[in-house]
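> My questions are about this predicted structure, shown below with the sequence.
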Amino acid sequence: MSDEQDTVGYDGPGGGWGALRGITRIFGKEAPAPEALRTLKRQNKPGGFMCVSCAWTKPADPHVFEFCENGAKATLWELTSKRCTPDFFAEHSVSELKQWSDHDLEQEGRLTHPMRYDPDSDHYVECTWEEAFEAIGKELKALDPWSAVFYASGRASLETAYLYALFARLYGHNNLPDSSNMCHETTSVGLKQVIGSPVGTVILEDFEKCDAIFFFGQNTGTNSPRFLHPIQRAVKRGVEIVTFNPVREKALETFINPQNPEQMVAGDETPISKLYLQVRAGGDIAAMLGLCKHVLAVDAARREAGEAPVLDEDFIAQHTSGFEAFADTVRSTEWEDIERESGLRREDLEKAGDVYVRAERCIGIYGMGLTQHVHGFENVAMLVNLLLLKGNIGREGAGVSPVRGHSNVQGQRTVGIAEKPKLVPLDTLSEMYDFEPPREEGLNTVATCNGILDGSVKAFIGLGGNFVRAIPEREKMEAAWGNMRLTVQIATKLNRSHLINGEVAYLLPCLGRTEEDIQESGAQTVTMEDSLSCIHGSTGKAKPASEHLRSEIAIVAGLAKATLPPNPRVKWDEWVADYSLVRDLIERTYPEPFKDFNEKIFEPGGFHRGNNARDRIWKTESGRAEFTAPTMLSATGFEDGPERWRLITLRSNDQFNTTIYGFSDRMRGIEGTRDVLLINPQEMRRAGLKEGQEVTLTSDAGDGVRREVGGLKVTPFNLPDGCVGAYYPESNPLVPLWYHDEKSQTPAVKAVPVKILT
């Protein structure tokens, strides 16, 4: 317990000895092969392999160990010595395995053989690759292509993603949802509309030149800990950091670099955030508007005093539109309303605003704390508004920087994984492969779920991920899942999605990124794109977990060959034999960002594929960067009520997405369980709750549908008033499928309306 607030918490810094102990614990638990240590030494290095965890960049001049706690956990998880063999499936029925926890399923280890679900015995049974491909191809050929969905998680390489998208379009649909639909689709839609680029504008070198950094809703210590290295260096040279987050994430308070022996021995913590403001969940629009209001007021005062203005007038005049309407909205909004909706004091927002006023070059960082709201678009647009006021987009040391989660989720979109045909050069594909690509818009994640519910989706192929566990409305979705004719899952380890099957179901095991991929032309390399739009080569060296595994590219090609008619321009076998040929195809399809692709894949630090907004080329409707006047101050999309709480779904530092490595959320002081309801002590008393009391959360969405998650123990935790917290994905059943960002349809899981039942 924290002595200060009588809540659970962590007294240590981000990083430090706690991170090393966390890695050691997982090392002992997974009992990886001896080559695991050699693999870790190659992680995120030029010529090595890119981490399968987060999408943070690989620096040109790496540390001796260029991995973090979660990156090491992901590698050890993949290199486990445990094996999930056909004998395991013969011993356990699928119905039995459905009762297992997410953690225990994945702890059975790496999948070793292709498996077919036998509904008569309720067991998975071994099959050959040829049998699987033939059966899956037969099923797909019998279906209307638009009734099939090809889902991609964020871990597949650029080469795999390109071929997977090509397979879908040759088959005849654009139903290509991916994990971005569940997290940063708001970024793709929002940034595209306001600055003309669907991705961030910052590169790594900008962190060496900025004067201030503003964080919004991003947990660096858990989701991208290697990012803390440039952050720590920035602080030490005087950069001021301001953080807005309902949760006090420890690594953005203080940090000890585990790779600095002097810091480790002396316990010398680096304070990170100059100001840490616990905004209410959904209150970021109001908070950022408050910052802008203060900036405009200081600018006006300086002009009146005959001093230099704060605003970059030349930039606003030459490069933006909509400023006057935006400024009028800001000036007319009362501080009382801003304080109420943000949960922050005017005094604190003005202090944060002063940091922005002082800074010549500012970077705005954000995560899913902005994107996963009903008005997530307005969150993203408000951050851009703030940056545009001083010309902080399109110059060194400044810009907007969304931090992506999965390791290649941004890159998959770059090479064609998109349900929106306008994002893909279909005419180029038509010419290259002599076919007419489908032009209709496909299904994203929410539309896929609705299609499964209404029966229009008949087949689902999952390229990685744990789709059923990750989506909202889980109970209803699991009940409808079995009505599909075909489900296929490509994976490295067993998870819950593999147990919710269609009438015909296959589980296809693939190589991991750490493992050696030998094809006809020799050892293969794949590529990924990081959060900063840099492309990196990745070569696995570890011995594969089973001789029966195939690469993701080989599996995609096998499925495509069994499904599609022959096409002399579509050379699946040649592409599987030599991945450099796939990179040539990517370069032909996307010549500008991928010029000389094969020659640049091991460029130290990766090669930047370019960004029009960084060059102040605004591919928006107006041809300029757009100021956006918000029409609301709350991003939640619902009104507060006397018994209604804003539920924040959280990940622990012992998980990655739906993968649960263990039950130690060290950074929050929660051990041994994930069945908790986090709430501050004052709100506990107001609600008549006691620590350790078991309660149930129920949806308060107002649609009459009963949604519940029970067995949660009340745990005192430092959160803003009116907010409670619970872990993802366990809390997903509380999220209605229709409850999402209005423009991007990203599930709004960072402020879910709930009630507490005792």
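Great, that's in hand.

> When you work out contacts or count neighbours from here on, use the C-alpha atoms and nothing else.
OK.

> in the stretch 351-500 of the chain, which spans are helices?
Along the stretch 351-500 of the chain, the stretches classed as helices by DSSP state H, counting those that start in this stretch are 368-371, 376-389, 409-414, 426-433, 445-454, 467-470, 474-481.

> quick one: buried residues of the longest strand along the chain?
As assigned by DSSP state E, the longest strand anywhere in the chain is strand 708-716. Going by neighbour count (16 or more other CA atoms under 10 Å), the buried part of strand 708-716 is 708-710, 712-716.

> Let me see the contact set for the spatially most central residue of the chain.
For the chain, Gly405 is the residue whose C-alpha lies nearest the centre (CA atoms, centre = their mean; 3.2 Å). The neighbours of Gly405, taking CA atoms under 8 Å, 6 or more residues apart in numbering as the test, are 53-55, 223-224.

> Does Gly394 touch Thr201 like I think?
Yes: here Gly394 reaches Thr201: they are 7.3 Å apart, a contact under CA atoms under 8 Å.

> shared neighbours of those two, anything?
With CA under 8 Å, 6+ apart, Gly394 and Thr201 have common neighbours 613-614.

> Following element in sequence after whichever strand or helix holds Ile553, please.
Element membership for Ile553, per DSSP states H and E: helix 552-563. Using DSSP H and E, the helix or strand that directly follows helix 552-563 along the chain is helix 572-577.

> Helix, strand, or coil at Tyr124?
strand (DSSP: H, G, I helix; E, B strand; the rest coil).

> One more to weigh against that first structure:
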Amino acid sequence: MTEQHDDRPDFTPYDGPSGGWGSVRSLADIIPREKNVAQTTAELLRQNKHDGFACVSCAWSKPYPPHPAEFCENGAKATAWEITSQRVTPDFFRQHTLTELRGWSDYRLEEAGRLTHPMKYDATSDKYVVAPWEEAFKAIGARLKALPPKSVVFYASGRASLETSFMWQLMARLYGNQNLPDSSNMCHESTSVGLKTSIGVPVGTTKLEDFDTTDCILHFGQNVATNSPRMLHQLRDVHKRGADIIVFNPLKERGLERFTDPQNPIEMATGKETPIATQYHQVKAGGDIAVMMGIAKWLLANDAIDHDFIAEHTHDFAPFAAKVQATGWDEIERESGLTRAAIERAAAAYGRAKTAMAIYGMGLTQHVKGVDNVRMLVNLMLMRGNIGKPGAGLCPVRGHSNVQGQRTVGITEKTELAPVEKLKERYGFSPPNEKGLDTVEACRGIIDGTVKAFLSLGGNFARAVPETELVEDGWARMDLSVQIATKLNRSHLIPAAGDTWLLPCLGRIERDLQATGPQRVTVEDSTSVIHPSLGKVEPASPHLLSEPAIVAGIAQSFLPPNPAIDWDAWVGDYSLIRDEIAAVFPHFFARFNERLQEKGGFWKGNKASGREWDTESGKAEFLVPDTLNATGFTEAEGRFRLLTLRSNDQFNTTIYGYSDRFRGINGTRQVVLMNRADIARAGLTAGQKVTLATDAEDNHDRRVGDLIVVEYDVPDGCIAAYYPECNPLIPLSHHAEESHVPAAKSVPVKIVI
């Protein structure tokens, strides 16, 4: 097996648009590589269709009626990756020790193929060995019975279905804890906290049809071409209608500049491109509050606010307005990295729009002041009444395909977000009321030894979190590690001191045949629409179990029987699980099974979209930020603001290859992007290899080396490098206040030559 990188990486700028022939060529590379061309091609025609399967990659909304090909480049890569013909069999593990495999790259580990058998780690040989499912469940149950419930973590990545997620959280609470961290803790928890306190709901307020009537989009910190490429269809249509799309992002991202629709024969034949952004402002990493303060300042000065909406629907506008008026332009320009003229030009476009949407991603949420970023964006929307009317609202773009849905059905460490009374009433037990561990707290527990066991429903936790080295060291001291997965990754290669289990599950695209026949599952997209998903591909191995079957097997191995819960019946018929979800969450899921027949899915509802504010005051809240700098640290000599990035050939920790074509980086991921002036000031040259070190005063040395300096258009004092390679540089303490999201978009670092 060969790596996709070499000792001669190429850094040739890419002049093409997003989409277009570049996307076609990328797919022409990966689909044959997975050695399943015919089946992948057929399945792509079912992707994101009502009678097909929900994409296993991002959570962007699925339109109805769908496009003929309702998949994007990265979604197609995810499908090819999941139904690959390559296999990781018991023979693979007989040939490789875990020590050896830890030397493999993220790409090479997953490229090895689909896991085929349940495996247990054998410390004597340092290898995984086959073990029957019954043995796995019995051993896991014995360990869990012997441990204090508060010492066990039940992590969920964002791919598991609503049905599996409901079972997972119920199992944890029946056991006696709410240690239910998930990938939202790493990415969008700042949204859940910020929106809940501001407008009373923890999710966005827009629907897909709002793109059809909006006059303006404010777009903050979200790389559409990599993270949610299907949104380019909506953005293109918005631009063609003559509406403004105003982008604030530290890097120029091609998907926000121009797009060629691969499904448009004329555009493909002629090379026609549609511009996306009407204004593009390269704000400093962590400078978004300052930008939004400047826009608010212009709106107030020009009386471009909705007085009636503010009077009827909001609370505490006066102190917010006073803060805006007291903030000087010198401070705004310094902290944002933009000129007053540029900010006022954006403000004027927003101010003349009758309706506006605010789209944002982790460029807002992953800062120490990430919650304030979200609240400040809400303030801008409230100033002009842009919540609760067509063509307007807040649109946080979620990552994993069901991360928002998992929260909806109870994957949360917070008691106030869990249906405690409903669970007590329906299942006859007293759910825990003590707050559980979130991702950062789980990492602390792994490091200090208070977390004794970690059960992971998908994901690559140890690779995705900050403080990588300390987390891995602590992981090796735990009593139990259980990993439910489809492919091999770094987290599977760190054995616990006690038992380590690798349990392979069906993928969402595969046929899930249970006692009552083929089963479908459900997911929730970024706009709160629930969709069915039906897999039809032959499973990668006859030894795989579905995720619900694995959860049920574990649950029955250590929980006492409960007459209100028939785990085996649920596994045999997933509609019974949906009936349970409907009973526990009736406000969202009444007539769940019946509503799945609705073409295009069903919207679960949103109070703020109807201008009903579930806040303490009963109105939408204006909340005042205490600083314009979201980074949580100050400027210092030689200190840079590191923002971590995905490449075009990546989804979260899954690396599909080594071609980040939009940025012109090919053959390597070991790079640090710097602007020309910063390279010169640091006494460096493009192509030179350097080491990054965390510039934090905590007496802990964190370094990532052998990074090639690449000249790139980034703001002064800011540098960029890839995630997860640079996660070791992020201190565990460097996280968003209130939400605990790791602040990966502004990490204080210095360059060591």
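Alright, I've got the coordinates. Only a predicted model underlies this, so the values are computations on that prediction, with no experimental measurement involved.

> one step back: looking at Gly394 and Thr201 of the first structure, which is more packed in?
Neighbour count, other CA atoms under 10 Å: between Gly394 of the first structure and Thr201, Thr201 has more, with 29 against 20.

> on that earlier part again, corresponding residue for the residue nearest to the centre of the first structure in the second structure?
Aligning on TM-score structural alignment places Gly405 of the first structure opposite Gly399 in the second structure.

> Roughly how far does its match sit from Ala552 of the second structure?
With the distance defined as CA to CA, to the nearest Å, Gly399 of the second structure ends up 27 Å from Ala552 of the second structure.

> What of Ile199 of the second structure?
37 Å.

> if we can go back for a sec, nearest to Cys84 of the first structure, of the contacts of Gly405 of the first structure?
Using CA to CA, Ser53 comes nearest to Cys84 of the first structure of the contacts of Gly405 of the first structure, at 21.7 Å.

> Now do the same for that closest one: its match in the second structure.
Ser53 of the first structure maps onto Ser57 in the second structure, by TM-score structural alignment.

> now Cys723 of the first structure
Match for Cys723 of the first structure (TM-score structural alignment): Cys718.

> Now for the nearest residue to its match once chain neighbours are set aside, how many residues are close by?
Spatially, and ignoring its direct neighbours in sequence, Cys718 of the second structure is nearest to Arg641 (4.7 Å; CA to CA, 6 or more residues apart in numbering). Counted with other CA under 10 Å, residues neighbouring Arg641 of the second structure total 26.

> Arg641 of the second structure reaches Gly717, doesn't it?
Yes: under the criterion of CA under 8 Å, Arg641 of the second structure makes contact with Gly717 at 6.3 Å.

> where's the alignment partner in the first structure of Asp626 of the second structure relative to Lys73 of the first structure, distance?
Asp626 of the second structure maps onto Thr631 in the first structure when the alignment is built from TM-score structural alignment. Distance, Thr631 of the first structure to Lys73 of the first structure, by CA to CA: 43 Å.

> Could you do Asp122 of the first structure as well?
33 Å.

> For those two, indicate the residue with more neighbours.
Taking neighbours as other CA under 10 Å, Asp122 of the first structure and Lys73 compare with Lys73 leading, 25 against 15.

> Can you find the partner of the more buried one in the second structure?
So Lys73 of the first structure corresponds to Lys77, using TM-score structural alignment.

> Surely its match touches Leu27?
Yes: proximity of Lys77 of the second structure to Leu27 meets the contact threshold set by CA under 8 Å, at 6.9 Å.

> ok, back up a step: which bit of the second structure covers the helix holding Ile553 of the first structure?
Under TM-score structural alignment, the match for helix 552-563 of the first structure is residues 547-558.

> Report the mean deviation for that stretch after fitting onto the first structure.
With mean CA distance after the TM-score superposition for the first structure, stretch 547-558 of the second structure departs from the first structure by a mean of 0.4 Å once superposed.

> Tell me the helix or strand right after the stretch of helix or strand Val672 of the second structure belongs to.
Assigned by DSSP H and E, Val672 of the second structure belongs to strand 671-674. Per DSSP H and E, the first helix or strand lying C-terminal to strand 671-674 of the second structure is helix 676-681.

> Spit out the contact partners of the match of Asp626 of the second structure.
Here Thr631 of the first structure is in contact with no residue (CA under 8 Å, 6+ apart).

> For it, which three-state class applies?
coil.

> mind checking how far it is from Glu742 of the first structure?
13 Å.

> now do Val709 of the first structure
26 Å.

> Ala751 of the first structure now?
14 Å.

> Counting neighbours, go ahead and name the busier of these two.
Neighbours per residue (other CA under 10 Å) separate Ala751 of the first structure from Glu742, with Ala751 holding more: 27 against 18.
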